[in-house]
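> mind looking at a prediction? Sequence and model below.
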Amino acid sequence: MPQNKTVETEVNVTNFINSYVENEQKKEESFKLISLMSDWTGFEPKMWGSAIIGFGSYHYKYESGHAGDMPLISFSPRKSAFSLYVFSPTEETQYLLEELGKYRMGKSCIYVKELSDIHLSVLEKMCRSTIEYLSKHHECACRKTKPSEAKQKNKQLWG
């Protein structure tokens, strides 16, 4: 069975952004997303694979037997657009997409050129809905954290 390429690493998130993201606006928006997603999840950011910043984790297992771990929600500050991995297959998230703003949908992610193109309050609802969905359907780290404690720590780290 093939190994997952997207696994949690020990790479420093701040160092990654400062070395990977060339555009200053995208750097600022990356740090803003870190602050928001840390707040929404109660988890500190971790690098997953070579270019994904994830928050929390869940364990999945398919009927085929393939299993692994993935972040609850995550993003990657790609050159052309942010890749937001925040979507779950629910009626609520389908509805929220209609309210999100200007984006492009990929197979499993949402592409956004700039944060000003979307409504961050809708993104928050989408993220929270996805976390709830993952918690119900998978073994999830979100059941083990105390969001208020993590939120306080994240505010100190990320503003």
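Done, it's in.
> hey, let's count contacts and neighbours off CA atoms from now on
Will do.
> what about stretch 85-93, how long is it end to end?
End-to-end distance for stretch 85-93: 12 Å, by C-alpha to C-alpha, to the nearest Å.
> can you check stretch 38-57 too?
One end of stretch 38-57 to the other measures 13 Å (C-alpha to C-alpha).
> could you give the separation of that stretch from the chain centroid?
Relative to its parent chain, stretch 38-57 has a centroid offset of 6 Å by C-alpha atoms, centre = their mean, to the nearest Å.
> next, the buried residues of that stretch.
Neighbour counts over stretch 38-57 (16 or more other C-alpha atoms under 10 Å) mark 38-49, 51-57 as buried.
> show residues contacting that stretch.
Stretch 38-57 has contacts (C-alpha atoms under 8 Å, 6 or more residues apart in numbering) with 5-13, 16, 34, 37, 69-77, 124, 127-128, 131, 140-142, 145-151, 154-155.
> next, the one to line up against it:
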Amino acid sequence: MEPTGTDVAGLIARSEPAKRRRDAETLTALMQEISGREPVTWGTIIGFGACHYRYPTGTEGDTGLLGFAPRKAATTVYLLDGTDAHAEALASLGPHTTGASCLYIKDLEEIDLDVLRGILERSLAWAEAGGSPGMELTVTG
């Protein structure tokens, strides 16, 4: 995946429903603060920073260090270290669902933003430290 250069504000403005736009603005500010990086679009994903990943199988690619996508059904927050790494924190986050490395949030106002901040900070620290033997990461931006 590569940055697409689409206007971040425009992507947020086109997000539906209205609470997805509200949540996208909040997450953009939060992830920018945590990462110290400007938001960049990767298709319909808003990412912060960049890294190259490589699995032991040889699969590799590029992605943001932190990122989210304001999807219609829920906002998807991407965690490079996976959701299992945050099981304890997720138990006190508030209403959400998960996939292997995706956190789905329908309404940011219903979750504990301090808990989310901690999850994002730990995920970023893991990525900046180079990942793990199961996923080697190199920060590129």
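Structure received. Just so you know, these numbers come straight off a predicted model, no measurement behind them.
> just the contacts of stretch 38-57 of structure 1: which are in strands?
In strands, defined here by DSSP state E, the members of the contacts of stretch 38-57 of structure 1 are 69-70, 73-77, 140.
> which two of those have the greatest separation?
The span of those, defined through C-alpha to C-alpha, is set by P77 and C140 at 24.9 Å.
> shouldn't Y60 of structure 1 be within a strand?
Yes - assessed by DSSP: H, G, I helix; E, B strand; the rest coil, Y60 of structure 1 belongs to a strand.
> those helices in structure 1, which residues are they?
Under the criterion DSSP state H, helices of structure 1 are mapped to 13-20, 24-41, 91-100, 120-137, 147-158.
> who wins for proximity to G106 of structure 1 among those?
G106 of structure 1 sits nearest to helix 91-100 of all these, at 12.6 Å, using C-alpha to C-alpha.
> just checking, what packs against the closest one?
When contacts are defined as 3 or more C-alpha pairs under 8 Å, 6 or more residues apart in numbering; DSSP states H and E, helix 91-100 of structure 1 sits against helix 120-137.
> trace E60 of structure 2 over to structure 1, please.
Aligning on TM-score structural alignment places E60 of structure 2 opposite A67 in structure 1.
> so that match touches H59, yeah?
Yes - with contact defined as C-alpha atoms under 8 Å, A67 of structure 1 reaches H59; the gap is 7.3 Å.
> how many neighbours does Y58 of structure 1 have?
Y58 of structure 1 has 21 neighbours, counted by other C-alpha atoms under 10 Å.
> right, I mislabeled it, should have said C142 of structure 1
Other residues lying near C142 of structure 1 total 20 when counted by other C-alpha under 10 Å.
> relative to N23 of structure 1, how far out is it?
Separation of C142 of structure 1 from N23 of structure 1 (C-alpha to C-alpha): 33 Å.
> go on, E149 of structure 1?
Distance of E149 of structure 1 to N23 of structure 1, computed by C-alpha to C-alpha: 33 Å.
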